[in-house]
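Peer 1: Give the three-dimensional model of this entry:
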Amino acid sequence: MPSYSSSHKVNHNAGDMFRLVADVEQYPQFVPLCQDLHVRGRKELENGATVLVADMTVAYKLFKETFTSRVELRPDEHTILVEYLDGPFKHLENTWTFEDLGEGTSNVGFYISYEFRSRTLGSLMGVMFDRAFRKFSSAFEARADEVYGT
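Peer 2: The predicted model follows:
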């Protein structure tokens, strides 16, 4: 099963980076391959977490697919957990972590594992998805610089 992980130091605090990644409605403006994102519902949990159910449409050339995920935002832990619900994948799991390092910097951790239902689709899209995931860190860091300043 393909997976990708990265850990990246950024010049923004963990809270700001958490809020930036948690603002999923803005993804079509800057996330590679994200053409559209629609939040179906949002629920506040008693533990301070928020759960979203969101449809994300990814597109590249002739390829266009929409998938649905459950996104759990845990601000007290600076963690975001994404659980796949429906779409072209057999499996998709994604985790974001944010750790303050001091002096306005933080470490952003990103992990994703996925498997397409169709081997053909997996063969066609696998390399392109890997490239996109490798660009995620820089896309979010550039967005943070735009939103919060450098």
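Peer 1: When you work out contacts or count neighbours from here on, use the C-alpha atoms and nothing else.
Peer 2: Fine.
Peer 1: element containing residue 8?
Peer 2: Using DSSP states H and E, the element containing residue 8 is strand 3-10.
Peer 1: what is the orientation angle of the next helix or strand after that strand with strand 3-10?
Peer 2: Using DSSP H and E, the helix or strand that follows strand 3-10 in sequence is helix 14-22. Counting by axes from the mean of the first three to the mean of the last three Cα atoms, to 10 degrees, helix 14-22 lies at 140 degrees to strand 3-10.
Peer 1: What is helix 14-22 packed up against?
Peer 2: The helices and strands touching helix 14-22, judged by 3 or more Cα pairs under 8 Å, 6 or more residues apart in numbering; DSSP states H and E, are strand 79-86, strand 89-102, strand 105-116, helix 119-148.
Peer 1: Apply 7 Å and report the result again.
Peer 2: If you count contacts as 3 or more Cα pairs under 7 Å, 6 or more residues apart in numbering; DSSP states H and E, helix 14-22 packs onto strand 89-102.
Peer 1: Second input sequence below; structure requested for side-by-side comparison:
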Amino acid sequence: MAGVPETQEHFSAAAHGWPVRQESRSNSLTVQAAATRGAILDRPLPSKETSLPTVKRSARVPYSREQMFDLVNDVEQYPKFLHWCRGARVDLVQGNTVEATLDIGVLGFHQSFRTRNTLTRPQAIGIDLVSGPFRRLRGEWRFAATPNGGCDISLTLHFEVTLSPFGIVFAKIFEELAASQMTAFIERAKALYGAGT
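Peer 2: Just a heads-up that it's a prediction; the model follows:
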């Protein structure tokens, strides 16, 4: 998007030497967070979504894609390691689809949203909005095996909020929360699985 600043930073996840890549671009009206590592969404995205500002997250970790898939899919454990998650519950399980609600609480700001997650173990978890303070929310976690027994993980989130003062504030908060997830999940994997392969 013309006129929107872009920043890019490379750093090691939690100082363990696991590369995490960050890119962010935003404006005051819409925010999109996205992460891929050589992968694209299997589901085509409308052109409006692909033109939104982006935040990218990806990492290579010494854990199997099955381990990382199970960690991300264990929604009810999120409050234990995502500092902004005040509550999480699974509302519905139907075949390979799970609907779950997350309660956000940060800086005195509280909001909830519900997503429909489509599970393709161990390759991917698709994310679609059911309800919450978004105009649109769609994304995907992807897990790709590496030759050494670890995996490349990537998170893609496309989201847009309402054009209101509340929406603009919420977009900025949600952008920061989305940006912090990759490191939090890697730290959780280390706590659960040890040093890895």
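Peer 1: helices and strands around the strand holding residue 8 of structure 1, which ones?
Peer 2: In terms of contacts (3+ Cα pairs under 7 Å, 6+ apart), strand 3-10 of structure 1 is packed against strand 105-116.
Peer 1: what's the mean distance for stretch 172-182 of structure 2 versus structure 1?
Peer 2: Once fitted to structure 1, stretch 172-182 of structure 2 is off its aligned match by 1.7 Å on average (mean Cα distance after the TM-score superposition for structure 1).
Peer 1: Go through that stretch and flag the buried ones.
Peer 2: Neighbour-count burial for stretch 172-182 of structure 2 flags 172-175, 177-182 (criterion: 16 or more other Cα atoms under 10 Å).
Peer 1: Ok, stretch 104-115 of structure 2 next?
Peer 2: If you call a residue buried by 16+ other Cα under 10 Å, then stretch 104-115 of structure 2 has these buried ones: 104, 112-115.
Peer 1: between these, which is nearest residue 58 of structure 2?
Peer 2: Closest approach to residue 58 of structure 2 among these (Cα to Cα): residue 115, at 21.3 Å.
Peer 1: Report the secondary structure element holding the equivalent of that closest one over in structure 1.
Peer 2: Counting by TM-score structural alignment, residue 115 of structure 2 lines up with residue 69 in structure 1. Using DSSP H and E, residue 69 of structure 1 sits in strand 63-74.
Peer 1: ok, and what's touching that strand?
Peer 2: The contact list for strand 63-74 of structure 1 (Cα atoms under 7 Å, 6 or more residues apart in numbering) reads 22, 49-59, 79-88.
Peer 1: Likewise for stretch 63-77 of structure 2?
Peer 2: Stretch 63-77 of structure 2 has contacts (Cα under 7 Å, 6+ apart) with 88-90, 121-122, 143-145, 149-151, 196-197.
Peer 1: Relative to structure 1, which residues correspond to that stretch?
Peer 2: Aligning stretch 63-77 of structure 2 against structure 1 (TM-score structural alignment) gives residues 12-26.
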